[in-house]
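>>> quick one, structure for this:
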Amino acid sequence: MAEFLRARREALTPQDAGLPEYGRRRVKGLRREEVAMLAGMSGDYYVRLEQGRESNPSPRVVEAVARALGLDEEATEHLRRLVRPASRRRDDAEDRVSPQLLRLMDGWPASPAFVLGPALDILAANALATALHEGFASGNLARMVFTDPAGRTFYRDWERAARSCVAELRAAHGHDPESARVNRLVDELSSASPVFAGLWARHEVRSKTQGVKHLRHPRVGDLAVQFSSFTVNGAPHQQFVVYQAEPASATAAAFEWLRPPAARETERPPRARQAT
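Below you'll find the predicted structure:
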């Protein structure tokens, strides 16, 4: 909690908080006393929060600090989780994907679909999702982005993919800060990638929901993919992710070519137009 509060305070400017700015400031972001004033509490109490000397603030205090820091609803809920005692879960239980979900994925041959664990491991994927990610050595989305050389080409907006990946991992970490799998991955990527380490220190939180990804597949070229992510009710720490293409688009044609690879080995793939 203390690390989160410091990172979010340092990310704010006085203008963000509607405060005047006079002269050069010696601290990054807002001052602690400014956050305390905006939250309606004493400066000493807020300092104790940020230094980790007050670990059980009331819900009213949490909401006041969230408003002062301009947190959105997802970041506010993340702060609430950091205050509450963590609910420990077993990492090995997160690997099991239900047979019903596997059948559902296989029943969508024209749409890539896969299941993610909290550490962004691909736990299961249908044939088209496997073909889409065929250029990667790892089955973990975070490693794909930060340590696999293919990631820089595959994700056409790599910086956006990197920010999103770290924010999703940070959200998972907030659900279970003691998760051995998540912590091992964070340590590994922090050592391997200075970019990851810098983004992780910002404590930004964003779960995967829906949007558009711009990808570049080594065999079929540029893809514009609409994605949606759903929480699995039977395994609430898993995400079910589905990619779709606009009907009659170049991406739909590329998906069709990738879908039955054994039957089309001799055909030339219809390459989407390369972005400039």
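>>> okay, CA-based contacts and neighbour counts for the rest of this
OK.
>>> immediately after the helix of greatest length in the chain, which helix or strand?
In the chain, with assignment by DSSP state H, the single longest helix is helix 158-175. Next helix or strand after helix 158-175 toward the C-terminus (DSSP states H and E): helix 180-192.
>>> would you mind listing the buried residues in that next one?
Going by neighbour count (16 or more other C-alpha atoms under 10 Å), the buried part of helix 180-192 is 182-183, 185-186, 189-190.
>>> biggest separation within those residues, which pair?
Maximum pairwise distance among the buried residues of helix 180-192 (C-alpha to C-alpha): 12.1 Å, between Val182 and Ser190.
>>> residue ranges for the helices of this structure, please.
2-10, 32-39, 43-50, 59-68, 73-83, 99-106, 127-132, 141-146, 150-154, 158-175, 180-192, 194-200, 250-258.
>>> ok, residues contacting the fourth one?
Contacts made with helix 59-68 from outside it, assessed by C-alpha atoms under 8 Å, 6 or more residues apart in numbering, are listed as 17, 35-36, 38-40, 76, 79-80.
>>> which of these are buried? Put it as a PyMOL command.
Buried members of those, defined by 16+ other C-alpha under 10 Å, are picked up in PyMOL with:
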select buried, resi 17+35+36+38+39+76+79+80
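>>> of all the helices of the chain, which one is nearest Tyr243?
The nearest among those, by C-alpha to C-alpha, is helix 127-132 at 8.4 Å.
>>> now do the closest one: distance to the chain's middle.
21 Å (C-alpha atoms, centre = their mean, to the nearest Å).
>>> what's next to that helix, contact-wise?
106, 109-114, 217, 255, 258-259.
>>> mind running it again at 10 Å?
105-106, 108-114, 122, 124-125, 134, 136, 139, 154, 215-220, 241-243, 254-261 (C-alpha atoms under 10 Å, 6 or more residues apart in numbering).
>>> which of these count as buried?
Buried members of these, counted by 16+ other C-alpha under 10 Å: 105-106, 109-114, 122, 124-125, 136, 139, 154, 215-217, 219-220, 241-243, 254-259.
>>> which residues touch Arg160?
Lys213.
>>> Glu74 contacts Thr209, doesn't it?
No - look at Glu74 against Thr209 with C-alpha atoms under 10 Å: they stay out of range, at 11.7 Å.
>>> coming back round to it: among the buried ones among the contacts of helix 127-132, which are in strands?
113-114, 122, 124-125, 215-217, 241-243 (DSSP state E).
>>> can I get these in a markdown table with distance to Ala162?
Below are these laid out as a markdown table (distance: C-alpha to C-alpha, whole Å):
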| residue | distance to Ala162 |
| --- | --- |
| Ala113 | 21 |
| Phe114 | 19 |
| Ile122 | 17 |
| Ala124 | 22 |
| Ala125 | 22 |
| Leu215 | 13 |
| Arg216 | 16 |
| His217 | 18 |
| Val241 | 18 |
| Val242 | 20 |
| Tyr243 | 19 |
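>>> would you do the same for the sequence below? I want to compare the two.
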Amino acid sequence: MDSENPLGEFLRARRTLLRPEDIGLVVSGRRRVPGLRREEVAALADVSHDYYVRMEQGRERHPSAQVVEALARALELEPDAAEHLWRLARPHPAPSRSPAAHEQVSPTLLRMVTDWHRTPAVVLGSGLRVLAHNTLGQALFAGHAYSGDLLRMVFLDPDARDFYPDWEQVAANTVAGLRPADGGGHDDPALVRTVGELSLRSPEFRRLWARHDVRRKTHDSKRFRHPLVGELTLDYESLTVNSAPGQQLVVYQAAPGSASEQALTLLGSLAADGAHVEDREDRGPTPADPAQAGADPGPGDRASQV
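Here you go, the predicted structure:
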């Protein structure tokens, strides 16, 4: 994970990504460092060079609201990144919560998801671990070493680059989406361990994490190359679960009348008939018995927790 100076790490990472020509600075001669220099950011934010250096070094951790706003403008931060900067500079105590309760999906949400027979849906917890899914949601991600852990699936699964034709974009968005969950407070031990593990095992993850990109998972289109039904292009919407802060409900849908809709219908038929992709022996977390997981097991395609 990052050092004990999250604000300084963020500022340093973001200024190295901003080219001088992007903000109208005239570059003369060879520059020894990528991106903007400290004195250039300080000038753009209208703060002293010494004060900015103290922020990067962690000797000034709580700048004023005016300084935070000026830094966000100087670094040309998008709204999600600017909000992240605010959390780093002016943190609020995180509410205490039980990790077990945080990872438990409510029976009401499970019943709701179950009723969506034509729409893949998954409930994600911290670190993009799949907490629950309906039958079609399970079928969409089945057959991989880490089907129950989408973060590890992207970076550690040997089939990831084939399953996601736009893997580079998926990987960048996945890492950027972790930053809002991290918040700079490092109060989620499971996420800390996951980031540490992936930083060691995946050079691609380590490189993307060091960029400090921040981008919430909201809505977009994503391409899949499914081993049973071929290519799919699905629109998704990510919804926060207010009854369980930190959980996300992600719902996928194909455009009406499209080839992807036909493929999704076929996938639903195969899933209903019990067809599945053979998992490898190194498969990661597998769905548990809903009764053991605290869900309300029922007939048919009752959503299950993992």
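>>> any idea what the TM-score is?
Superposed pair, TM-score by TM-score structural alignment, normalised by the length of structure 1: 0.92. Supporting alignment: 266 aligned residues with a C-alpha RMSD of 1.5 Å.
>>> ok, which pair from the ones in strands among the buried ones among the contacts of helix 127-132 of structure 1 is furthest apart?
Across those (C-alpha to C-alpha), the longest gap, 22.0 Å, separates Ala124 and Arg216.
>>> for the longest helix of structure 1, buried residues please.
For helix 158-175 of structure 1, a neighbour-count test (16+ other C-alpha under 10 Å) marks 158, 161-175 as buried.
>>> which residue in structure 1 aligns with Ala139 of structure 2?
Aligned counterpart of Ala139 of structure 2 in structure 1: Ala131 (TM-score structural alignment).
>>> now do Glu56 of structure 2
By TM-score structural alignment, Glu56 of structure 2 lines up with Glu50.
>>> neighbours of Ala68 of structure 1, how many?
Residues within reach of Ala68 of structure 1, counting by other C-alpha atoms under 10 Å, total 18.
>>> which position in structure 1 pairs with Gly183 of structure 2?
For Gly183 of structure 2, the aligned position in structure 1 is Gly174, judged by TM-score structural alignment.
>>> tell me the spacing between its match and Val166 of structure 1.
Distance, Gly174 of structure 1 to Val166 of structure 1, by C-alpha to C-alpha, to the nearest Å: 12 Å.
>>> mutual contacts of those two, please.
Val205.
>>> quick one: Leu18 of structure 2 and Leu71 of structure 2, what's the gap?
From Leu18 of structure 2 to Leu71 of structure 2 the distance is 13 Å (C-alpha to C-alpha).
>>> out of the two, which sits in the busier spot?
Neighbours per residue (other C-alpha under 10 Å) separate Leu18 of structure 2 from Leu71, with Leu71 holding more: 23 against 19.
>>> map that one across to structure 1 for me.
Mapped onto structure 1 by TM-score structural alignment, Leu71 of structure 2 lines up with Val65.
>>> from memory Val47 of structure 1 sits against Glu33, does it?
Yes - using C-alpha under 10 Å, Val47 of structure 1 and Glu33 qualify as a contacting pair, with a distance of 8.2 Å.
>>> which among the ones in strands among the buried ones among the contacts of helix 127-132 of structure 1 gets closest to Ala2 of structure 1?
Nearest to Ala2 of structure 1 out of those is Ile122 (C-alpha to C-alpha; 31.4 Å).
>>> can you find the partner of that closest one in structure 2?
Aligned partner of Ile122 of structure 1 by TM-score structural alignment: Val130.
>>> show me the contacts for Asp148 of structure 1.
135-138, 141-142.
>>> what's the answer for Leu88 of structure 2, then?
5-8, 10, 61-63, 68, 82, 183-185.
>>> structure 1: which residue goes with that one?
Applying TM-score structural alignment, one finds that Leu88 of structure 2 aligns to Leu82 in structure 1.
>>> again, but for Asp46 of structure 2
Match for Asp46 of structure 2 (TM-score structural alignment): Gly40.
>>> got a list of contacts for stretch 217-226 of structure 1?
Defining contact as C-alpha under 10 Å, 6+ apart, one finds that stretch 217-226 of structure 1 is touched by 112, 131-135, 150, 153-156, 210-216, 242-246, 249-255, 257-258, 268-275.
>>> what residues in structure 2 pair up with it?
Aligned using TM-score structural alignment, stretch 217-226 of structure 1 spans residues 226-235 in structure 2.
>>> for Gln238 of structure 1, which non-adjacent residue is spatially closest?
Using C-alpha to C-alpha, 6 or more residues apart in numbering and skipping the chain neighbours, the partner closest in space to Gln238 of structure 1 is Gly117 (4.8 Å).
>>> my guess is Ser238 of structure 2 contacts Gly177, does it?
No - if you go by C-alpha under 10 Å, Ser238 of structure 2 and Gly177 don't touch, sitting 11.3 Å apart.
>>> what residues do these two have in common as contacts?
In contact with both Ser238 of structure 2 and Gly177: 216-218, using C-alpha under 10 Å, 6+ apart.
>>> of these, closest to Leu75 of structure 2?
Arg216 (18.5 Å).
>>> pull the number of nearby residues for that closest one.
A total of 18 residues lie near Arg216 of structure 2 under the criterion other C-alpha under 10 Å.
>>> what's the counterpart of it in structure 1?
Using TM-score structural alignment, the equivalent of Arg216 of structure 2 in structure 1 is Ser207.
>>> rewinding a little: how much space separates the match of Leu88 of structure 2 from Glu265 of structure 1?
For Leu82 of structure 1 relative to Glu265 of structure 1 (C-alpha to C-alpha), the value is 51 Å.
>>> do the same with Ala161 of structure 1
Distance from Ala161 of structure 1 to Glu265 of structure 1, by C-alpha to C-alpha: 31 Å.
>>> what is the neighbour count of Ala66 of structure 1?
Neighbour number of Ala66 of structure 1 under other C-alpha under 10 Å is 22.
>>> next: the one 3 residues further on.
Neighbour count for Leu69 of structure 1, taken as other C-alpha under 10 Å: 23.
>>> for it, give me its contacts.
With C-alpha under 10 Å, 6+ apart, Leu69 of structure 1 has these contacts: 5, 8-12, 16-17, 30, 35-36, 38-39, 63, 76.
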